[in-house]
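Undergrad: Predicted structure and sequence below. I'll ask about it afterward.
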Amino acid sequence: MAYYLVRAKLKGELREELRSRLDRQEFRSMRPFGVALTQGLTGARRDPATGEAVWEEEDYCSPPLAMERDAVLDRYFDDLRVETVREGEGWRRIAGLPSLWE
């Protein structure tokens, strides 16, 4: 298993739809990635310097986040990029950033 710091541009017109789906826990039942995806997106931060959404994601795919992109991420985000990190490192690096949902 690998961990990634994910950066992507949230499609503004779909922001409320994504938030609503997260609030309803719609992605949690998606196997095998639903719980990790839900936790990552719920805890996502906004980088004020770039306006990007940033979160840490646990993943098993090659290429990274392939299933998540196909099922969810490509609908809501553009320019998705990943950086390999150790578990928890991504969250520590972005802890001081504001929530994506504020």
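TA: Received, thanks. Please read all numbers here as calculations on a predicted model, not as lab measurements. Numbers count the residues shown, from 1 in each chain.

Undergrad: From here on, just use CA atoms for contacts and neighbour counts.
TA: Noted.

Undergrad: separation between the residue of the chain positioned farthest from its centre and Leu97?
TA: Of all residues in the chain, Ala49 has its C-alpha farthest from the mean position, at 17.9 Å, by C-alpha atoms, centre = their mean. For Ala49, the distance to Leu97 equals 10 Å [C-alpha to C-alpha, to the nearest Å].

Undergrad: try this one side by side with the last:
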Amino acid sequence: MAYRFVRARPIFDQLSELRRRLDDGEIEQMNPFGRAMTKSMNNVRFDRESGEAVWVEEDYCSPPLAMERDVLEQYFNDIVVVKENVIESEGWNRIEDYPLLWDEIAEEV
């Protein structure tokens, strides 16, 4: 499996729509990337220092995130694949101390 370590700037006024689409199962239904994106977006973290969302995305596209980008760009700017091949658990461990993005914006969503 291929995993990417990703950073992006959230478009805060769009995140309530993303949360709704995740909760409704709409994102999960997207083939072939919906389940992986749902997992990543449910666990996306927030780096307070940089103001970026950070996550690990299961992805097999070349270039990375080619299929997912259309959806992601509705909710994030400046999407950067920091590292193309990470071990999933190591990627998540790297950001485990960051708060969940959803907790940071709970009052807005």
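TA: Cool, got the structure. For clarity, every value in this text was computed on a predicted model and none was experimentally measured.

Undergrad: and the residue nearest the centre of the second structure, what does it touch?
TA: For the second structure, the residue nearest the mean C-alpha position is Met41 (4.3 Å; C-alpha atoms, centre = their mean). Residues in contact with Met41 of the second structure, defined by C-alpha atoms under 8 Å, 6 or more residues apart in numbering, are 22, 55.

Undergrad: Show the residue spans covered by the strands in the second structure.
TA: Taking DSSP state E as the criterion, the second structure contains strands spanning 3-10, 45-47, 52-58, 76-83.

Undergrad: Please, where are all the helices along the second structure?
TA: 15-23, 34-42, 69-72, 88-94, 101-104 (DSSP state H).

Undergrad: what's the most buried one of those helices?
TA: Mean neighbour count (mean count of other C-alpha atoms under 10 Å) peaks for helix 34-42 among the helices of the second structure, with a mean of 18.

Undergrad: By how much does it deviate from the first structure on average?
TA: Compared with the first structure after the fit, helix 34-42 of the second structure shows a mean deviation of 0.4 Å (mean C-alpha distance after the TM-score superposition for the first structure).

Undergrad: so how far is that helix from its chain's centroid?
TA: Its chain's C-alpha centre and that of helix 34-42 of the second structure lie 7 Å apart, by C-alpha atoms, centre = their mean, to the nearest Å.
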